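**Student:** I'd like to go over a predicted model; first the sequence, then the structure.
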Amino acid sequence: MSSAKATIEARHYDVIVAPVITEKATIASELNKVVFKVRKDATKTEIKAAVERLFDVKVEAVNTLIRKGKRKVFKGVRGQQSDLKKAVVTLADGDRIDITTGL
């Protein structure tokens, strides 16, 4: 049983890549919302399950968005940033996640 739980936990860690710490995300945290970078193929239900299992909170809603990669020039070399998927997770009243402490 413990090996099955370990594979579930590993899958949850793979869904969430990193928290987003920006001014806009900090303002959203006052409204019980937390922003995460997630895998591009992650679904809303997978994101909800991962956040609930990893942080032991109740998730009310998950909104996702995909930011298209920008074209950049660095030292005369053209390149393109990769696409990025973010998830805005709304928590139930009374639940909080302190993303500065890490997992």
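**Tutor:** Alright, I've got the coordinates.

**Student:** Please make it C-alpha for all contacts and neighbour counts, starting now.
**Tutor:** Fine.

**Student:** excluding its backbone neighbours, what's nearest the residue nearest to the spatial centre of the chain?
**Tutor:** Closest residue to the average C-alpha location of the chain: F36 at 2.3 Å, with Cα atoms, centre = their mean. Closest residue to F36 apart from its sequence neighbours, by Cα to Cα, 6 or more residues apart in numbering: P19 at 4.2 Å.

**Student:** What lies in contact with the lengthiest helix in the chain?
**Tutor:** Ranked by number of residues, the top helix in the chain under DSSP state H is helix 2-15. Here helix 2-15 makes contact (Cα atoms under 8 Å, 6 or more residues apart in numbering) with V38, R39, A42, E46, I47, A49, A50, V51, R53, L54.

**Student:** hmm, which of the residues you listed are the buried ones?
**Tutor:** Among the contacts of helix 2-15, those classed as buried by neighbour count (16 or more other Cα atoms under 10 Å) are V38, R39, I47, A50, V51.

**Student:** for comparison:
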Amino acid sequence: MKNPRDIIKKPVISEKSTELLADNKYTFWVDNDANKVEIKQAVESLFKVKVEKVNTINVKGKRKRVRQFVGKTPDRKKAIVSLREGDKIEIFEGL
């Protein structure tokens, strides 16, 4: 198994993700190669909570242009993790 800190990159702080906190759902940017089972195990080991469900979304990178050069931002993977009733992750408490 991979290191859990390599699977979970950082939390997603956006308007939509903060609305999901009311439903006990937390959003993270994760490794592109991680599957749902690895994400579940990583969240449970890092935050000492019980995960009920994991939904993943592949986010395509946007095309960017600087003068004559055209490039693209990297593709990323987002995971929405549903926790058991009563469990919370402390890093999201101040939002």
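**Tutor:** Arrived safely, thanks for sending. Please read these numbers as outputs of a predicted model, since none were measured by experiment.

**Student:** Would you report the TM-score computed for these chains?
**Tutor:** Once the chains are laid over each other, their TM-score by TM-score structural alignment, normalised by the length of structure 2 reads 0.90; 93 aligned residues with a Cα RMSD of 1.7 Å.

**Student:** show me the contacts for whichever residue in structure 2 pairs up with T64 of structure 1.
**Tutor:** Structural alignment (TM-score structural alignment) places T64 of structure 1 against T56 in structure 2. Contact partners of T56 of structure 2, counting by Cα under 8 Å, 6+ apart, are K36, K77, K78, A79, I80.

**Student:** Buried ones among the residues you listed?
**Tutor:** K77, K78, A79, I80.

**Student:** Return the distance of E19 of structure 2 relative to F47 of structure 2.
**Tutor:** 20 Å (Cα to Cα, to the nearest Å).

**Student:** Please apply the same query to G86 of structure 2.
**Tutor:** 14 Å.

**Student:** In which helix or strand does the match of T64 of structure 1 reside?
**Tutor:** strand 51-59 (DSSP states H and E).

**Student:** and that strand, how far from structure 1 on average?
**Tutor:** On superposition with structure 1, the average gap between strand 51-59 of structure 2 and its aligned counterparts reaches 0.3 Å (mean Cα distance after the TM-score superposition for structure 1).

**Student:** Relative to structure 1, what is the average displacement of the next helix or strand after that strand?
**Tutor:** Using DSSP H and E, the helix or strand that follows strand 51-59 of structure 2 in sequence is strand 63-66. In the superposition against structure 1, strand 63-66 of structure 2 averages 1.3 Å from its aligned positions (mean Cα distance after the TM-score superposition for structure 1).

**Student:** so what's the counterpart of V12 of structure 2 in structure 1 up against?
**Tutor:** Applying TM-score structural alignment, one finds that V12 of structure 2 aligns to V20 in structure 1. With contact set as Cα under 8 Å, 6+ apart, V20 of structure 1 has these partners: V35, F36, K37.
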